[in-house]
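Engineer: Pasted the sequence and its predicted model underneath.
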Amino acid sequence: MNKEQLERIRTGKGFIAALDQSGGSTPKALQQYGVEPSRYSGEEEMYALVHEMRTRIIKSPAFDAEFILGAILFENTMDRKIDGQFTADYLWEKKGVVPFLKVDKGLAEPADGVQLLKPMPDLDTLLARAVVRHIFGTKMRSVIKEANPTGIRNVVEQQFEIGKQILAAGLVPIIEPEVDIHSSDKKESERILKEEILKQLSALDEGATVMLKLSIPTEDDFYRDLIEHPRVARVVALSGGYDRQEANERLTRNHGLIASFSRALAEGLSDQQTDEQFNGTLSQSVRSIYEASIT
């Protein structure tokens, strides 16, 4: 584990950029960027185009370590290069931004009001590759749709079990049990979720460090005790479907919670924009998310 990167994540001012749309969500991300499916055929062309989009974001002067602490990459992006350097090396060496990797293989079918992670039989191999590629940490997302105590416990137990496998590989896991923002009992789900997370945190080995990525809570500052927990390096928030303005407003009211936005970060960016327009739009986006993250 890179101590300098850990210190930056623990104490730095800023937010985490999520650039990790994967197989299923890539066409949608490209479409929001103004690239229609008719412009590519097959996965290879699609991934090349999305890498161009991410490269444009990362290389933009707006994508700056003054505002951005880390960036979450998709496996395909980790294996590609920017200006001759692997993406993670470019992020850290040229931009001062800490690289993370999305490691999950998507969601299992709903059961007990939640969606667990699909099995990851090749995780150890992927983690070994991530270490070689100078990745600092990982991310994996489950979803909670109902305040079902059994389902929520299963989600948290699975996340922490895999988290320990990631810690053993020398990486810092971002534990992400997302609560669906449209859930009718979101507040109750958050109460059960926090209880289960605290239980798992207290069972971690001495010196183990994880991060948490959570939906912005219904009750302001509800995750304060997780933010202050000695085994938690940082708690970051997903935008979860809120547009950027609403996500920022909600985030501002949660002290110590910082953003890890994906769609809300890329909102308004387009393939058709000139570099000046693109950089201006991204700069406004980055600064507004940064302001909401430093409260």
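Structural biologist: Sure thing, it's come through. This is a predicted model, so every value here is computed, not measured. Numbers count the residues shown, from 1 in each chain.
Engineer: Please count neighbours and contacts with C-alpha atoms only from this point.
Structural biologist: Noted.
Engineer: other SSEs contacting the helix or strand hosting Glu178?
Structural biologist: Assigned by DSSP states H and E, Glu178 falls within strand 172-179. Contacts defined by 3 or more CA pairs under 8 Å, 6 or more residues apart in numbering; DSSP states H and E place strand 172-179 against strand 137-144, helix 149-168, helix 186-202, strand 210-215.
Engineer: which parts of that strand are buried?
Structural biologist: Across strand 172-179, burial judged by 16 or more other CA atoms under 10 Å covers 172-179.
Engineer: picking up where we left off before, figure out which of the helices and strands packed on strand 172-179 is closest to Lys81.
Structural biologist: strand 137-144 (18.9 Å; CA to CA).
Engineer: Structure two is appended below for comparative analysis:
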Amino acid sequence: MTQDDFAKMKAQMAGGKGFIAALDQSGGSTPKALGLYGVTEDMYDGEEAMFGQIHEMRTRIIKAPDFTGEKVIGAILFERTMRGAVDGTPVAEYLWNSLSVVPFLKIDKGLEDEANGVQMMKPIPGLEERLKEAAGLGVFGTKERSVIHEANAEGIKAVVAQQFEVGATVVSCGLVPIIEPEVSINSATKAEAEAILKDALKAGLDALPEGHDVMLKLTIPSEDGLYDDLADHPRVVRVVALSGGYSTDEACARLARQPKMIASFSRALAEGLSKQQSDAAFNAALGSNIDKIYQASL
């Protein structure tokens, strides 16, 4: 990737109208994603066949007529997807050069067991090598997820510290990290947890040196506009929202009340899509989802 391409991608992330598609279901969540798509576990044999099915689904989404940079300004990829191809072209290259969609890579390896009301990221072995590979394939940034279940200040501070530590490694390899400390929508103390999280994120951002820019991916907050001042922080490229298990309609309704967040939805993007649909029906359903999420992100 040239410096010019990187600058254009960063400008699109900072100010582009639209949302980021999350196409990054990993090994653990792939069977569920395929099941929702109408591909049950008796329809493939073994892990390779499973990943073949999910790549086919993602390729179908990427090649749909409404999946372009006009509404989808970025896409988060699973590692295997990044190493795959669309019509013989590496996926990240295809996204940017053919569709003007900025490519990201999911880098976390799943979650530790819950402690102090949170789930930290598991260790990420070989991270620097993977980041260098991603940069070589034209990837702009990364995404790394932790989960907060309770308003536990100690746990939330530990999650944020780990996120910024991994983010520093990402920046050192020339990429832009999406820091994602998700607050569970099922938390009994969601609003309190979000207030603690906001303060911890602000402290982490204030400590970053100039040029060390990040993005934030956060659960749509209970208090509308809670994260607006984080979006205005000089070290923040953009604040994006995860759907967190809300239906597409509810996620979009909640997001529309957040003036400085755009969507980065996964399950909500693929809602109602099925392998068994004709291309016309599939493209119409996906186009409807894309338009709903786009409108909510404006």
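Structural biologist: That came through, no problem. Predicted model, so just to flag it, every value in this text is computed and none were measured.
Engineer: what's the TM-score for these two chains?
Structural biologist: Here the superposed chains carry a TM-score of 0.99, computed using TM-score structural alignment, normalised by the length of the first structure; 294 aligned residues with a CA RMSD of 0.6 Å.
Engineer: Onto which residues of the second structure does the strand holding Glu178 of the first structure map?
Structural biologist: Strand 172-179 of the first structure corresponds to residues 176-183 in the second structure, going by TM-score structural alignment.
Engineer: what do you get for stretch 244-255 of the first structure?
Structural biologist: With TM-score structural alignment as the criterion, stretch 244-255 of the first structure aligns to 248-259.
Engineer: can you list contacts of that stretch?
Structural biologist: By CA atoms under 8 Å, 6 or more residues apart in numbering, the surrounding residues in contact with stretch 248-259 of the second structure are 220, 224-225, 228, 241, 243, 261-263, 268-269, 271, 289, 292-293, 295-298.
Engineer: Show me which positions of stretch 95-105 of the second structure end up buried.
Structural biologist: Buried, per 16+ other CA under 10 Å, within stretch 95-105 of the second structure: 95-96, 99-105.
Engineer: If you could redo that for stretch 111-122 of the second structure, that was the one I meant.
Structural biologist: So for stretch 111-122 of the second structure, counting by 16+ other CA under 10 Å, buried means 116-121.
Engineer: and what of stretch 191-209 of the first structure?
Structural biologist: Buried residues in stretch 191-209 of the first structure, counted by 16+ other CA under 10 Å: 192-194, 196-197, 200-201, 209.
Engineer: before we move on, what about stretch 248-264 of the second structure?
Structural biologist: Residues of stretch 248-264 of the second structure classed as buried under the neighbour-count rule (16+ other CA under 10 Å) are 248, 251-252, 254-264.
Engineer: looking at this, Pro103 of the second structure is in a strand?
Structural biologist: Yes: residue state for Pro103 of the second structure (DSSP: H, G, I helix; E, B strand; the rest coil) corresponds to a strand.
Engineer: didn't Pro123 of the second structure look like it was pressed against Lys109?
Structural biologist: Yes: with contact defined as CA atoms under 8 Å, Pro123 of the second structure counts as touching Lys109 (7.1 Å).
Engineer: What does Ala71 of the first structure correspond to in the second structure?
Structural biologist: Match for Ala71 of the first structure (TM-score structural alignment): Ala75.
Engineer: now do Leu282 of the first structure
Structural biologist: Checking with TM-score structural alignment, Leu282 of the first structure has Leu286 as its match.
Engineer: Checking the residue located most distally from the centre of the first structure next. Helix, strand or coil?
Structural biologist: Distance from the C-alpha centroid of the first structure peaks at Ser38, with 29.0 Å (CA atoms, centre = their mean). Following three-state DSSP, Ser38 of the first structure is assigned to helix.
Engineer: what residue of the second structure matches up with it?
Structural biologist: Under the alignment by TM-score structural alignment, Ser38 of the first structure pairs with Asp42 in the second structure.
Engineer: where's its match relative to Gly35 of the second structure, distance?
Structural biologist: Distance, Asp42 of the second structure to Gly35 of the second structure, using CA to CA, to the nearest Å: 10 Å.
Engineer: returning to that earlier point: state the pair within the buried residues of stretch 95-105 of the second structure that is farthest apart.
Structural biologist: Leu99 and Leu105 (17.1 Å).
Engineer: can you give me the strands for the second structure?
Structural biologist: 19-23, 72-77, 85-86, 89-90, 102-106, 118-119, 141-148, 176-183, 214-219, 236-242, 262-265 (DSSP state E).
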